[in-house]
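> Okay, sequence plus prediction incoming.
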Amino acid sequence: MLGNIEGIKDNLYTIITDSASTPYPAWTLGGLLLGRGLTIQKPMGPLSGTSGSSLRLSHTLATARPTKASCYLFGAAHLLGGWIVYDGDITNGAGFNFAWSTLYLIVNGRAGLKSVIHGRVNPLALSILALGNAGTYGKKFFWP
């Protein structure tokens, strides 16, 4: 039983380590960020008969992080980083993806954690995926 768990753990570690040599983690995060940028809603305007609290809620939800510009910028950067890895420059692509994943966490990480309080899990999931990319590509960049 214990040997089986060790084998599964070693196999999972190998899969995660080997995924840094592929563009798929970066493309996944980039695609999800671009998709999130396309689906962010604009705040609704003041309508007759609406209360002030619904207008504030609409503005709060629409201006929540990650913003549209942030999603497009980081999404495009991760797609480019994935292309660098796909093109064969694995070390530089891993460093590029590590840097942009870390920057995403600096800009949007705290808001991702706070979003759970407001009932939104998408920003938290994007932050967790960025953390995974930073760890995976960072290991490949610093310890090839």
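Good, I have the coordinates. Keep in mind that what you see is a predicted model, and the values were worked out from it rather than measured.
> From here on, just use CA atoms for contacts and neighbour counts.
Will do.
> residue ranges of the helices in the protein, please?
2-19, 24-39, 52-62, 68-86, 90-114, 122-142 (DSSP state H).
> Now mean neighbour count too, for those helices, in JSON lines please.
What follows is the helices of the chain, written out as JSON lines (neighbours: other C-alpha atoms under 10 Å):
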{"stretch": "helix 2-19", "mean neighbour count": "12"}
{"stretch": "helix 24-39", "mean neighbour count": "20"}
{"stretch": "helix 52-62", "mean neighbour count": "14"}
{"stretch": "helix 68-86", "mean neighbour count": "21"}
{"stretch": "helix 90-114", "mean neighbour count": "21"}
{"stretch": "helix 122-142", "mean neighbour count": "20"}
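> adding another structure so you can compare the two:
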Amino acid sequence: MVEKTSVETSVGETKALGVLHGLASTPWPAIGLSGLLIGTSLLSPKHPSLPPFVQRFSFGFVFAGAGYIVNTGDVRNGSGVATAWSLTYLLLNRMRSHFYPPEVPVPRTPLSLLLSGATASVAALYGVEHFVIDPGLQVTADVS
């Protein structure tokens, strides 16, 4: 049998979770990342320190779709889509940087760090929303 018990949290933790929940319930982080990815793909299609054009353009449309899903009111699925594709983007680009030969330095520019940082922020924000169902309740198993 599973019973739900209340977890005591401080006022600061409750406010912080409320702010995160409020921000993750809006489509703007995903749409902002979408605009950033599509914008960089249109401004500089072949930039050596950025992911390929097709990858940036495609991921931009995926994040626009995640923002649309959140905007329709389906926050749970929209946050799941944004989290999964954010982590996929980070994995693909991290792996890409590891396969450079040792003598070739990996080009890092402020723009590439901005893309990675924004994507990691979206993954963290929507990931908390998707995986933390109710921060005020804790599920415990009754072993008796």
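Nice, I can see it. Remember, predicted model here, so these are calculated numbers, not experimental data.
> Now the TM-score, please.
For this chain pair, the superposition-based TM-score is 0.70 by TM-score structural alignment, normalised by the length of the first structure; 119 aligned residues with a C-alpha RMSD of 2.8 Å.
> With the flanking residues excluded, which residue is spatially nearest to the residue opposite S49 of the second structure in the first structure once aligned?
Aligned by TM-score structural alignment, S49 of the second structure pairs with A64 of the first structure. With sequence-adjacent residues excluded and distances taken as C-alpha to C-alpha, 6 or more residues apart in numbering, A64 of the first structure is closest to A111, at 7.9 Å.
> what residues are up against that neighbour?
By C-alpha atoms under 8 Å, 6 or more residues apart in numbering, the residues touching A111 of the first structure are 64-66, 123.
> Distance of it relative to T136 of the first structure?
22 Å (C-alpha to C-alpha, to the nearest Å).
> For the residue most central in space within the second structure, give me its contacts.
In the second structure, the residue lying closest to the centroid (C-alpha atoms, centre = their mean) is A123, at 1.9 Å. Contact partners of A123 of the second structure, counting by C-alpha under 8 Å, 6+ apart, are 82-84, 86-87.
> rerun at 10 Å
By C-alpha atoms under 10 Å, 6 or more residues apart in numbering, the contact list for A123 of the second structure reads 29-30, 79-90, 117, 129.
> Ok, V121 of the first structure next?
112-115, 127.
> From those residues, pick the one nearest G31 of the first structure.
S127 (14.0 Å; C-alpha to C-alpha).
> The counterpart of N133 of the first structure in the second structure and A141 of the second structure: what is the separation?
Counting by TM-score structural alignment, N133 of the first structure lines up with V122 in the second structure. Applying C-alpha to C-alpha, the value for V122 of the second structure to A141 of the second structure is 32 Å.
> Right, I'll leave it there.
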